[in-house]
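Novice: sequence and predicted structure below; questions after.
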Amino acid sequence: MENGEGTGPRLVVGAGYALYRGPLADSHTHRHAAFQVAFAPGAADPVPMVTATDGDGVRHRGAALVVAPMVRHRMEPVRELVTYFIDPHCAFADRLRAPGGPGITVAPQWRGLREEQVRPAGAQPSARVDPRLRAAMEAAGDDAVPLAGLAARVGLSPQRLRALAQEQLGLPLARWRIWRRLARAADALRAGSTPAEAALLGGFADQAHFGRRMREMTGLTPAAVLPALRPASGQARRAT
């Protein structure tokens, strides 16, 4: 699929990434557990801009923006947005790590990024993340296993596992676990579950808890993403 194909909002989920294309109303301030690449599609003359305001009130505006994990920000409304969420432990994330450190980076080279560019590296492990940490992140989807259990599975102490996550990812594993719960709940919504059912399938206490966590980590509500999850044309899909 190319970014210019199709009409209406859509959401694609693949190995190591998710892709949303559609309108963006004014979002809530949020922090996600993934890298974000965002740009507005359209003609190159003039190049459409996207704007994000960080937690300190600084506005970042450019042809494309890269937002590092756990950076508090709010995206300004735009008629149409293409945004990728890139798992921080996949190989494509290595291309997004800014030399100046975490934050919001104006990165015009990523404008027009296509799914076929992301897909191969999204499915590959990062060369900059300890394999034991990657294994713990992959196992973190099992809510029944506590942090100490995850650490034991990969041969680390809980303290060392927490330190690795902070050093190499810039986020605690607890936040990553919530991110994975949101992904499960979104899958359930796409499959036809009600928001209340999706909340329970995602591991949230109830629908209100699900809504708060989604708003906190994406700036959006379940109701706002439903048009992309269930488009009439059937465009939302899981990448293969």
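Specialist: On my side now, so go ahead.
Novice: only C-alpha atoms from now on, for both contacts and neighbour counts.
Specialist: Fine.
Novice: can you give me the strands in this protein?
Specialist: 10-14, 17-24, 35-39, 50-54, 59-62, 64-67, 73-75, 78-86, 104-106, 237-238 (DSSP state E).
Novice: from Gly103, how far out is the nearest residue to Arg230 once chain neighbours are set aside?
Specialist: Closest residue in space to Arg230, ignoring its immediate chain neighbours: Arg190 at 5.8 Å, by CA to CA, 6 or more residues apart in numbering. From Arg190 over to Gly103 the distance is 31 Å, taken as CA to CA, to the nearest Å.
Novice: who has more neighbours, the two?
Specialist: Arg190 (22 against 16; other CA atoms under 10 Å).
Novice: Val225 is in contact with that one, correct?
Specialist: No - the criterion here is CA atoms under 8 Å, and Arg190 misses it with Val225 at 9.8 Å.
Novice: against that first model, consider the following:
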Amino acid sequence: MASKGRAPMDLPAWRGSLEIGNDWALWCGSVGESRLHSHFAAQAAWSSHGVGIVDAAGLQRQAPCVLVEPMAPHRLLAGESVTLIFVEPRRNGLVRLPPALQASLCAALQGPYAIIPADPDAFFWPSPLVACAEVDCEWEQAVRDIVDADLHKGRLELAWVAGRFNLSTDRFRHVFAERLGMPFKRFVLWRRLRLAVTLRQGGADITRCAHSAGFADAAHFGRTLKANFGIHASLLCAP
């Protein structure tokens, strides 16, 4: 059932943990209300207590599972014991979640769910979960190794990475998009975020995490994290 949602007067702190994979991120814990925002990654949220969400029109929905399309404006309402996942919308339709997480999401989709926006032609959810495409994992791992080794240097030139594969810049861009289904810049962004979050969980301060992952400073890292997942860097508490 939908109703008009009001903007939050106070935004309670979130409590939980964030894990970032190659092209997915997982938040487990409580969720505080957020302001209306959108991000390139598709998002799914589910909880045994139900998930509340408000769309761009201000309509509030409640369901055991909520699916948010890429770039769809939304804001989550506060809730306990919520699982959030963010998935890069690869052009080849590939979704590769860890088996346990994939199983958990598939189980959540067996019950009622809501899609934001409520568009019958929604292009991402839930079809990517039907099957996983075959990928050249060895080639992708080779790219990861090259990129990860130089993340701390900041800007990564596509031409330099292409040269490591003895390919022209244009040819490498084409091959990369064809094999991985995502732009090279998005691939690098996920690697930076993954490294920064991993270092933070290991006890490093946010400034060191940011510089080690190639962000200009802690503020740059914080803005990027917020833009992609709607999560503040201050929530990444070291052990």
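Specialist: Ah, there it is. Keep in mind that what you see is a predicted model, and the values were worked out from it rather than measured.
Novice: now what about the TM-score between them?
Specialist: TM-score for the superposed chains, counting by TM-score structural alignment, normalised by the length of the second structure: 0.59, backed by 194 aligned residues with a CA RMSD of 4.2 Å.
Novice: so what does the residue nearest to Arg230 of the first structure match up with in the second structure?
Specialist: Using TM-score structural alignment, the partner of Arg190 of the first structure in the second structure is Gln201.
Novice: am I right that its match is in contact with Pro239?
Specialist: Yes - the pair Gln201 of the second structure / Pro239 is scored as a contact, 6.3 Å apart, by CA under 8 Å.
Novice: most centrally placed residue in the second structure?
Specialist: Phe86 (3.4 Å; CA atoms, centre = their mean).
Novice: show me what contacts that one?
Specialist: 24-26, 41-44, 229 (CA atoms under 8 Å, 6 or more residues apart in numbering).
Novice: so what's it closest to, chain neighbours aside?
Specialist: Gln43 (4.5 Å).
Novice: ok, now how distant is the one you found from Lys4 of the second structure?
Specialist: From Gln43 of the second structure to Lys4 of the second structure the distance is 22 Å (CA to CA).
Novice: how many neighbours does the closest residue to Phe165 of the second structure other than its chain neighbours have?
Specialist: Leaving aside its sequence neighbours, Phe165 of the second structure sits nearest to Phe172 (CA to CA, 6+ apart; 8.0 Å). If you count neighbours by other CA under 10 Å, Phe172 of the second structure ends up with 19.
Novice: my guess is Val106 of the first structure meets Ala68, correct?
Specialist: No - in this structure Val106 of the first structure lies outside contact range of Ala68 using CA under 8 Å: 11.6 Å.
Novice: more neighbours: these two, which one.
Specialist: In this view Val106 of the first structure and Ala68 are compared by other CA under 10 Å, and Ala68 has more residues nearby, 27 against 18.
Novice: neighbours around Gly60 of the first structure, how many?
Specialist: Quick fix: residue 60 of the first structure reads His, not Gly. By other CA under 10 Å, the residues close to His60 of the first structure number 17.
Novice: the lengthiest helix in the first structure vs the second structure, average offset?
Specialist: Identified as the longest helix of the first structure according to DSSP state H is helix 173-190. When the second structure is overlaid, helix 173-190 of the first structure sits 1.5 Å from its aligned residues on average, using mean CA distance after the TM-score superposition for the first structure.
Novice: from the contact counts, what lies against that helix?
Specialist: Contacts defined by 3 or more CA pairs under 8 Å, 6 or more residues apart in numbering; DSSP states H and E place helix 173-190 of the first structure against helix 131-139, helix 195-202, helix 207-218, helix 222-229.
Novice: got those helices as TSV, with mean neighbour count columns?
Specialist: Shown next, in TSV, are those (neighbours: other CA atoms under 10 Å):
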stretch	mean neighbour count
helix 131-139	18
helix 195-202	21
helix 207-218	19
helix 222-229	18
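Novice: indicate which one of those helices is closest to Gly155 of the first structure.
Specialist: helix 131-139 (7.6 Å; CA to CA).
Novice: quick one: the closest one to chain centroid distance?
Specialist: 18 Å (CA atoms, centre = their mean, to the nearest Å).
Novice: more neighbours: which of Gln43 and Lys4 of the second structure?
Specialist: Comparing Gln43 of the second structure with Lys4 by neighbour count (other CA under 10 Å), the higher total belongs to Gln43, at 27 against 12.
Novice: ok, the more buried one touching Pro70?
Specialist: Yes - here Gln43 of the second structure lies in contact with Pro70, judged by CA under 8 Å, at a distance of 7.4 Å.
Novice: measure the aligned residue in the first structure for Leu235 of the second structure to Pro195 of the first structure for me?
Specialist: Counting by TM-score structural alignment, Leu235 of the second structure corresponds to Ala224 in the first structure. Distance, Ala224 of the first structure to Pro195 of the first structure, by CA to CA: 12 Å.
Novice: and Val37 of the first structure, by the same measure?
Specialist: In terms of CA to CA, Val37 of the first structure sits 27 Å off from Pro195 of the first structure.
Novice: roughly how far apart are the match of Leu235 of the second structure and Gln36 of the first structure?
Specialist: 18 Å.
Novice: one more: Asp130 of the first structure?
Specialist: Asp130 of the first structure is 22 Å from Gln36 of the first structure, where distance means CA to CA.
Novice: ditto for Val71 of the first structure
Specialist: According to CA to CA, Val71 of the first structure and Gln36 of the first structure sit 10 Å apart.
Novice: got it, and Arg175 of the first structure?
Specialist: From Arg175 of the first structure to Gln36 of the first structure the distance is 16 Å (CA to CA).
Novice: so who does Leu77 of the second structure touch?
Specialist: Going by CA under 8 Å, 6+ apart, Leu77 of the second structure touches 31-34, 51-54.
Novice: please repeat the previous calculation with a cut-off of 10 Å.
Specialist: 5, 8, 11, 31-35, 51-54, 60-62 (CA atoms under 10 Å, 6 or more residues apart in numbering).
Novice: same deal with Ala108 of the second structure?
Specialist: If you count contacts by CA under 10 Å, 6+ apart, Ala108 of the second structure has them with 44-48, 64-66, 102.
Novice: now the residues you listed in JSON lines, with neighbour count and distance to Gly222 of the second structure?
Specialist: Shown next, in JSON lines, are these (neighbours: other CA atoms under 10 Å; distance: CA to CA, whole Å):
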{"residue": "Ala44", "neighbour count": "25", "distance to Gly222 of the second structure": "22"}
{"residue": "Ala45", "neighbour count": "26", "distance to Gly222 of the second structure": "22"}
{"residue": "Trp46", "neighbour count": "23", "distance to Gly222 of the second structure": "25"}
{"residue": "Ser47", "neighbour count": "20", "distance to Gly222 of the second structure": "27"}
{"residue": "Ser48", "neighbour count": "13", "distance to Gly222 of the second structure": "30"}
{"residue": "Pro64", "neighbour count": "19", "distance to Gly222 of the second structure": "30"}
{"residue": "Cys65", "neighbour count": "26", "distance to Gly222 of the second structure": "28"}
{"residue": "Val66", "neighbour count": "25", "distance to Gly222 of the second structure": "25"}
{"residue": "Gln102", "neighbour count": "14", "distance to Gly222 of the second structure": "28"}
